[in-house]
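> Sequence first, predicted model second:
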Amino acid sequence: MNLTNRAVTLPLWAILYFVLGYFSHKFNGPFTAAGYIWLPAGVTVAAFMLAPMRRWLGLGLAFLVAQMLLGMVEGRDAFRMLLFSLDEIGFAALAVAVIHLTKFSLEGLAFLRGLLLAGVIASVGGAVIGAGWFWLFLDVPFWATAKVWAAADFVGVLIVTPVFAGWARFRAARSGGRQPGEFFFGLAALACVLATAALVFDGTRIAQLSLGVAYALTYIPLFFVAIVALLLGGRGGSVAVALLTVLVLVNTAQGDGPFAETALYHGDSLLIAQLYLAVAALLTLLINTLRTAREQTNAQAAARQNDVELALAASGQLVYRLDPHSGRLRWSGSVERALGLHDSALSTLDDVLARVHPDDRAEVRRRWLRECDGETRGDLTFRLLLPAGATTTIVDMSGPLLDGDDSVALIAGAWRVIASHDTEGRRAA
């Protein structure tokens, strides 16, 4: 990142911090010590995760300016805002520094593990220091403040950080990537998240339902969030959780929805909403982790298969597996390149034997179908009547795999193409 990019990035992070902080305070309503929602916690953790450590000082100063400006806009005590900024921003940086000591990555299980660890360190550390200060100097109960503070920060990290971490790695997909059907079904599921969340958490639409039914309906948006994560991956899932967060918090803060109906006071309803959103975020992260692990495994398997295919093609070899009971063969390598035939033309033992030179056919049949008696099995050289009007000399290197009763379960082997002759009378060169 050059100087110009940094000049744009730092103000952008500060603006995101300020905007999410402003709306967090709007959702919270009046509070003395700790707000029930604090989304900027996810902004600070995401920024420190995505930036190299040498740029953390600039990020910290940008967040400090944003927090002080937020305090000025809302008429809060400047000294308290300064202490709050140092507490929150400092522990976010410490949390990310700790996870960098582990095998941290922005993908897969390493990201989920790192995110949870960073969330716990940042939220608990900030809550202990912040609540301790209020307890010592303002005689505010420590535990009541600390649990609200920690919950707000932790859920803020779970909801906001995956959005920035996922989209920071976004690259335009090449053709042949995600299937169009998956993409459009994913968009439909995202629309269902919005529709069902608006229906369930708008008190005017569910007022005629019992409270138990209203609570049961809150599972429906979670179902569609899971579908979005499965079809659109981690980025789509994080966006679904972010949109769900907006709808849940806006309606709950206004006193609508099942959470507001059951809470004794405003803070309780927001804490219940926090728990609900934390479950949604963790569900999405888990699905994305499993999906990423599967995709990485499939990519590695495909890469290994491609390497094998290239090696076989370069060496003029074919690898096969023969089931002696059914007579079916499965080939690896390019049969068409080596022999001029499609794989299906040599899919059974009878297909192969029909193309073996008559003088060699009995020996090839015995080699593949005889019972294994434990003797050392050498290579076999034989001729194929391929291409038409010519012969191709093949060296077969194979051996049986035995079942527990010492019967042949399958035969695995390789063919090496030695030479092709225009007439069948010539010997291999």
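Sure thing, it's come through. These numbers come from a predicted model, not from an experiment.

> Please make it C-alpha for all contacts and neighbour counts, starting now.
Will do.

> Now do the same for Leu283: helix, strand or coil?
Three-state call for Leu283 (DSSP: H, G, I helix; E, B strand; the rest coil): helix.

> go on, Phe104?
coil.

> cool, and Ala131?
helix.

> burial count for it?
Counted with other CA atoms under 10 Å, the neighbours of Ala131 add up to 25.

> Checking the residue nearest to Arg321 when sequence neighbours are not counted next. Helix, strand or coil?
Excluding its sequence neighbours, the residue lying closest to Arg321 (CA to CA, 6 or more residues apart in numbering) is Ala412, at 4.5 Å. What three-state DSSP gives for Ala412 is strand.

> Touching, Ala412 and Asp396? I think so.
No. With contact defined as CA atoms under 8 Å, Ala412 does not count as touching Asp396 (10.4 Å).

> re earlier: tell me how far the residue nearest to Arg321 lies from Leu353.
17 Å (CA to CA, to the nearest Å).

> that older thread, which residues does the residue nearest to Arg321 contact?
With contacts defined as CA atoms under 8 Å, 6 or more residues apart in numbering, Ala412 is in contact with Val319, Tyr320, Arg321, Leu322, Ser398, Gly399, Pro400, Leu401.

> Please compare the first structure with the one that follows:
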Amino acid sequence: MKKSGSERYYLVLYLSVWSVLYFALGYFSLLIDDPASRVALVWFPAGVAVSAFLSSQRKHWLLIYIVLFLTRTLLDVAVRHSIGTSFAISLVSLTCDLSVAWSVVRFAGHADDLRKAVVWLIAVCVFSAVAALAGTSWLSMQNGISIAHSISIWWAANVVGNIMVTTVLTGLLRGGGPSLKLRWRSALAGALLTAVSTVLIFTLPPFREDEVGLIYTLACLPVLITVIIPVISGNRAGALVYTLFCSIAIYFSWQQIGPFFIKGLRHGEPLLVAQCYLAGTALLMIFIRIQTDSVQKGQAAARHAVGETAYCLDTTTGVINWDPMTPPGMEKIISAVGSREALFALVSPSVKADIASRWQSALTANNIDEEYRFPLPLADGEELAITERNLVCLPGPHGTVLIGYWSLSQPLITLKTG
């Protein structure tokens, strides 16, 4: 009963977070709508809704749909629409978002990340077009707005909002990357460079029509800085820096300042270029993230194939636990080295001192990247050449634990005795 109550509490909290985020971004989206069509130029809640569905179990989808539907209806009523219009627009919008999530699960649920991204992008474009036709048709009947003018705005707003917000939320939820110290040092430097370069680009004096190539080339500078952050600082840092980049670009674009407001462009075209600019950056980040994750998974598989395994040393008890996925050739090590004392009993005094020194350094510095090679004699006369790398210090259930990786650096050597 207690567990059931706890589950309900976390479910309510989970739904509340998504609802608040949906309302906040929806309110901001409606502040920057198109005055003529009353359609948001970028609909950020679309990405919130799709992320909410994809990050939760399917048994909760109906509940999420209802909560976000009520949130969307309340938002429209509070800002500008009648109850009937709010109800209809909420139905169209949330059904579109649910359809996108369903398509990803149905056609790429167990596929690799690249296929998931492609299916997601196609579904966003297709269902956004259907929703744009249905939504603008309703608004045309109610308010007499032009369908031809509004349908493209609705479609672009939904697609761009999906791409931008999903990029940020998936980056925050996935995490991953180098060590914490390296991540945040490089992330802070990247955030500063992104902010400075974006502000400089968007505050340059107006350019002539014959200088379009130059200004668009300069506009690529903050994009390059932004997309490299996930590679060197991890997905979460990349998501936050991308949010900073988008905030600056949206602020200046809404003030009709920046590289996209060039003489010769017709009304609405600069904002469309800005939408493509931000969405293109997000897509580039997504595919770089997929490629980076794929390389890391391939490296991990290669390490496993050549006989690498991870160990966890509880520094308080001295117990050493090994990765249950034992590669071939490492079974004897795991059976022989079950504790700190067992390891020290096998190695020579000099190796014992080196290992103890590395562990102490890891406790102080939290991370050691340098490799260390040493011989490990076993009781049956075999001697293994071990390479240890990536020694990390983390908090554990009983105190501090050390995580390290061992691999066989050369074939086994048999010492003949007797």
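Done, it's in. All values reported here derive from a predicted model rather than from experimental measurement.

> any idea what Leu94 of structure 1 aligns with in structure 2?
Using TM-score structural alignment as the criterion, Leu94 of structure 1 maps onto Ser99 of structure 2.

> Point me to the helix or strand that includes that match.
Using DSSP states H and E, Ser99 of structure 2 sits within helix 83-108.

> So which residues of structure 2 form strands?
308-314, 320-322, 367-368, 372-377, 382-396, 399-408, 413-414 (DSSP state E).

> the inter-axis angle of the longest one versus strand 399-408?
Going back to what we said before, that points to strand 382-396 of structure 2. 150 degrees (axes from the mean of the first three to the mean of the last three CA atoms, to 10 degrees).

> What of the fourth one?
Here strand 372-377 of structure 2 points in a direction 80 degrees away from that of strand 399-408 (the same axes, to 10 degrees).

> Show the contacting residues for the spatially most central residue of structure 2.
Here the mean C-alpha position of structure 2 is nearest to the C-alpha of Gly171 (CA atoms, centre = their mean), at a distance of 1.3 Å. Contacts for Gly171 of structure 2 were tallied using CA under 8 Å, 6+ apart; they are Asn235, Arg236, Gly238, Ala239.

> run the last query once more with 10 Å
The contact partners of Gly171 of structure 2, by CA atoms under 10 Å, 6 or more residues apart in numbering, come to 165, 230, 234-240, 242, 285-286, 289.

> Which residue in structure 1 aligns with it?
For Gly171 of structure 2, the residue aligned by TM-score structural alignment is Gly166.

> how close does its match get to Asp360 of structure 1?
Taken as CA to CA, the span from Gly166 of structure 1 to Asp360 of structure 1 is 61 Å.

> Counterpart of Gly119 of structure 1 over in structure 2?
Using TM-score structural alignment, Gly119 of structure 1 sits opposite Val124 in structure 2.

> for Arg169 of structure 1, what are its contacts?
Taking CA under 10 Å, 6+ apart as the test, what Arg169 of structure 1 contacts is Leu50, Leu106, Glu107, Arg235.

> which bit of structure 2 covers the strand or helix carrying Asp351 of structure 1?
Secondary structure assigned from DSSP H and E places Asp351 of structure 1 in helix 349-355. Aligned by TM-score structural alignment, helix 349-355 of structure 1 corresponds to no residues of structure 2.

> For that helix, name the packing helices and strands.
Packing contacts for helix 349-355 of structure 1, counted by 3 or more CA pairs under 10 Å, 6 or more residues apart in numbering; DSSP states H and E, involve strand 329-332, helix 358-369, strand 380-384.

> how far does it sit from the chain's center?
Averaging C-alpha positions (CA atoms, centre = their mean, to the nearest Å) puts helix 349-355 of structure 1 46 Å from its chain's average.

> Setting the sequence-adjacent residues aside, check what's closest to the match of Leu94 of structure 1.
Phe127 (7.1 Å).

> Now do Trp135 of structure 1: how many residues are near it, please.
17.

> got a list of what it touches?
Contacts of Trp135 of structure 1 by CA under 10 Å, 6+ apart are Ala33, Ile129, Pro141, Phe142, Trp143, Thr145, Ala146.

> mind redoing it with 7 Å?
Pro141, Phe142 (CA atoms under 7 Å, 6 or more residues apart in numbering).

> what does Leu94 of structure 2 give?
Tyr65, Phe69.

> how much space is there between it and Ala52 of structure 2?
In terms of CA to CA, Leu94 of structure 2 sits 11 Å off from Ala52 of structure 2.

> what's in contact with stretch 112-119 of structure 1?
Ala95, Val96, Ile99, Phe104, Phe154, Val157, Leu285.

> any chance of these in JSON lines, plus neighbour count and distance to Leu12 of structure 1?
Compiled in JSON lines, these are given as follows (neighbours: other CA atoms under 10 Å; distance: CA to CA, whole Å):
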{"residue": "Ala95", "neighbour count": "24", "distance to Leu12 of structure 1": "22"}
{"residue": "Val96", "neighbour count": "26", "distance to Leu12 of structure 1": "20"}
{"residue": "Ile99", "neighbour count": "21", "distance to Leu12 of structure 1": "24"}
{"residue": "Phe104", "neighbour count": "19", "distance to Leu12 of structure 1": "25"}
{"residue": "Phe154", "neighbour count": "26", "distance to Leu12 of structure 1": "23"}
{"residue": "Val157", "neighbour count": "31", "distance to Leu12 of structure 1": "18"}
{"residue": "Leu285", "neighbour count": "26", "distance to Leu12 of structure 1": "26"}
